[in-house]
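here you go, sequence then predicted model.
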Amino acid sequence: MLLGTVDHLTAQIQELDRPIACTLEEIATPHDGPGAEPCAGGVSARALAEKLDAVPGIVPATAQVILAEIGADMSRFPTPEHLVSWAKLCPRTIQSGAKNTAGPAGQGNPWLKGALGEAANAAARTDTFPGARYRRIVKRRGHAKALVAVSRSILVIVWHLINEPDASYQELGSDWHQRHLNPARKTRDLVRQLQALGHQVTLEPTAA
């Protein structure tokens, strides 16, 4: 009986996959033009979905949702920041008199934010750059804000992959932050931590 239910649900999923695939083919990129072949100098929406699938956390279904919600024409979003702002993944600044405080991100597109949230949740469990970003932020900002930050990073990557036909996802590695650490900034942060604990810090250069 259970196997029959599984077969029935699988058949329904396959039936739904067909119109989704057809709709993807109808999405034209500015490099294609309506009805253009993928090899005519552009990138088909199906190829874009495959490109997005390479990003940690994104699976084919997630890529389809993202393309369905933002389209394949990034001319509407001149920069990644425009897309992130449209998706309401930027923290809002709340001003009261002379005081400015950071507020939560807006509602945005619920389907896009849901897909990006799932992708961020999956990426957080990987040994990749997005996963490392989540682990760095969650220590000081909490789970929810860390997921929003990773969602924002994933959307920026998506913008570049869609906007640049020849671009492909390049994994930076989970140790990217350690390899690109700014020694002066790290020193300044450590000195401030020690001073906050009541210590007087004197820096002396290391002997050559």
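That came through fine. Keep in mind that what you see is a predicted model, and the values were worked out from it rather than measured. Numbers count the residues shown, from 1 in each chain.

only C-alpha atoms for contact and neighbour calcs from this point on.
Noted.

which SSE is the residue nearest in space to the middle of the chain in?
Nearest to the geometric centre of the chain sits residue 154, at 1.1 Å (Cα atoms, centre = their mean). Using DSSP states H and E, residue 154 falls within helix 143-163.

want to compare, so here's the second one:
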Amino acid sequence: MIRHPQAGYTRLEINNHKGDMSQEKPSPMPEDKNFSAINLNAAGIDIGADRHWVSVPVGRDNESVRSFGCFTANLYAMADWLKICGVKTVAMESTGVYWIPVFQVLESCGLEVRLVNAHYVKTVPGRKTDVLDCQWLQQLHTYGLLSGSFRPQEQICVLRSYIRQRDNLIKSACVHIQRMQKVLTQMNLQLHRVISDITGTTGMAIIRAIVTGERNPDVLASHKDGRVKASCAEIAAALTGDYRLEMVFILQQELQLYDFFQIQLSACDAQIEQCLASFGSKVDVNASPLAKPKRRGKKQPGNAPQFDLRSELYRMSGVDFTQIDGLGAVSVLTLISELGLDATRFPTVKHFTSWLGLCPGSRITGGKVKSSKSRRVVNRVAATLRTAAQSLCRSHSALGGFYRRLAARLGAPKAITATAHKLARIFYRLWTTGNLYTDPGLDAYEQQYRDRTLKNLKKKAQAFGLELIPISDPTECVS
């Protein structure tokens, strides 16, 4: 077994170190004869908010453990010291975003950096200090027992930052939409009862008119768009309420904040368009144009970018992922911004679905299956695929039929996970091969299901020494 760094201290030293742990002197790490070192030039870093503790192999310097500050000059001093000690690869443990500056500085200096999930190395009994943590990371990394977390290429990281900021802006705008809805309800203006979306053309026109001082329900109802099913009389009845001065003031401020976030969202979309244009082209859109979208007659989501996002994604990836049922252009943009364009980071589709936490678990003890639940992960890709799977509940496709059949048998939560798993496998196949996706159709899926059911019934009949005989007239009944 590999011994915890605490094993390098005697009992007397441990008792003497109950005071200020920052002054402790690390003892040499004991070498384990049962393991062979794989990374001889490995270092371990325990990331902190104000100081970072670094451990290098014993004998590389007078002090095998040193601490560095969090300023940029300290980070470059850390990189220089690691190079002097002959370190080639570094493993670090961190929570939050404190690791990002360290990761970028060390990587720019030519070092191989691995970010380790703290959950995988924290379950070690004994006293916990920063010195022991960095020594423990260095020893585990020396024996090749640590795997780094997934991090896409730098160009994808830039796009990912824009997309995450865009999501934050949308969430912030949604907060002010909810507050406007609350103010309208307090004034007994039941606008949401007669229109489906208060942020649509009709809803925003009516709200802006209320803020400017209009109180006549008939005049407010005249802002109705022709696509609204409710009549002007119904809208006027819903807009007859108590226009309190303080509530109108709050509505005005929430509307201004909502408009501000819409301006910021447009600026973010402009940056995203420029970022996408910087990617190389894998296909000539003019020579190989996109096929017609499968979802005809449906407008783009209200928070979709105003430029041709689908063509940009097809140009830079070479695959039209929007042909997969349930995945729109915005969903594909989220997937690419989190995964990147290099599919070789995941050797097989099983590695990919396991990283997403969508595959069944295998918790077996004493020959008994304790649980087969999927692993809980916080992953934006998995969340996007689950949302896409949930949208297939009314889809007239093979994936829609698959979801409905599982939902009827297992319930919606398990059906969403299973359908998201199938979407992940389809996405991975297109991601690695560049092929086109063709939906077999709902009828083909139902026929395949009937054939599989009939095959299983024949096997069961043969096991009991029976034989299935098809009847010529399906309306006949067996007495």
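The structure has been received and is ready for your questions. Note that the structure is predicted; figures quoted are calculated from it, not measured.

TM-score for these two?
The TM-score (TM-score structural alignment, normalised by the length of the first structure) is 0.75; 189 aligned residues with a Cα RMSD of 3.2 Å.

re earlier: residue range for the helix holding residue 154 of the first structure in the second structure?
Using TM-score structural alignment, helix 143-163 of the first structure corresponds to residues 412-432 of the second structure.

superpose on the first structure and give me the mean offset of that stretch.
Mean deviation of stretch 412-432 of the second structure relative to the first structure after superposition (mean Cα distance after the TM-score superposition for the first structure): 0.9 Å.

and that stretch, which residues are buried?
412, 414-425, 427-432 (16 or more other Cα atoms under 10 Å).

contacting residues around the helix or strand containing residue 405 of the second structure?
Here residue 405 of the second structure sits within helix 398-410, counting by DSSP H and E. The contact list for helix 398-410 of the second structure (Cα atoms under 8 Å, 6 or more residues apart in numbering) reads 325, 389, 392-395, 412-416, 418-419, 439-446.

change it to 10 Å
Helix 398-410 of the second structure has contacts (Cα atoms under 10 Å, 6 or more residues apart in numbering) with 324-326, 389-395, 397, 411-420, 422-423, 439-446, 449.

just the angle between it and helix 412-433, please?
150 degrees (axes from the mean of the first three to the mean of the last three Cα atoms, to 10 degrees).

buried sites along helix 398-410 of the second structure?
398, 399, 400, 401, 402, 403, 404, 406, 407.

repeat for stretch 76-88 of the first structure
Neighbour-count burial for stretch 76-88 of the first structure [16+ other Cα under 10 Å]: 77, 80, 81, 83, 84, 85, 87, 88.

aligned partner of the last one in the second structure?
If I follow you right, that is residue 88 of the first structure. So residue 88 of the first structure corresponds to residue 357, using TM-score structural alignment.

quick check: closest non-adjacent residue to that match.
Computed as Cα to Cα, 6 or more residues apart in numbering, the closest residue to residue 357 of the second structure that is not its neighbour in sequence is residue 375, at 5.0 Å.

doesn't the one you found lie inside a helix?
No. Counting by DSSP: H, G, I helix; E, B strand; the rest coil, residue 375 of the second structure is not part of a helix but coil.

and it, what is it in contact with?
Applying Cα under 10 Å, 6+ apart, one finds that residue 375 of the second structure lies in contact with 354, 355, 356, 357, 358, 359, 360, 361, 362.

map it onto the first structure.
That one, residue 375 of the second structure, aligns with residue 106 by TM-score structural alignment.

strands along the first structure, start to end?
With DSSP state E as the criterion, the first structure has strands at 92-96, 99-103.

the stretch 101-250 of the second structure now?
Under the criterion DSSP state E, counting those that start in this stretch, strands of the stretch 101-250 of the second structure are mapped to 112-116.

tell me the contacts of the closest residue to residue 377 of the second structure other than its chain neighbours?
Sequence neighbours aside, residue 357 is the residue nearest to residue 377 of the second structure in space, at 5.9 Å (criterion: Cα to Cα, 6+ apart). Residues in contact with residue 357 of the second structure (Cα under 10 Å, 6+ apart) are 351, 373, 374, 375, 376, 377, 378, 379, 382, 417, 421.

thinking the last one is in contact with residue 385, fair?
Looking back up the chat, that one is residue 421 of the second structure. Yes. In this structure, residue 421 of the second structure is within contact of residue 385 by Cα atoms under 10 Å, at 8.0 Å.

find the residues that touch each one of those two.
356, 358, 427.

nearest to residue 314 of the second structure among those residues?
residue 427 (13.9 Å; Cα to Cα).

tell me who's in contact with the residue lying closest to the closest one once chain neighbours are set aside.
Nearest in space to residue 427 of the second structure, with sequence neighbours left out and distances taken as Cα to Cα, 6+ apart, is residue 321 at 7.3 Å. Each residue near residue 321 of the second structure by Cα under 10 Å, 6+ apart is listed here: 310, 313-314, 327-329, 331-333, 426-427, 430-431, 434-437.

mind checking which helix or strand residue 73 of the second structure is in?
Here residue 73 of the second structure is assigned to helix 72-84, by DSSP H and E.

and that helix, what does it pack onto?
strand 51-55, strand 65-69, helix 99-108 (3 or more Cα pairs under 10 Å, 6 or more residues apart in numbering; DSSP states H and E).

the first one vs helix 72-84, what angle?
Taking the same axes, to 10 degrees, one finds strand 51-55 of the second structure and helix 72-84 inclined to each other by 0 degrees.
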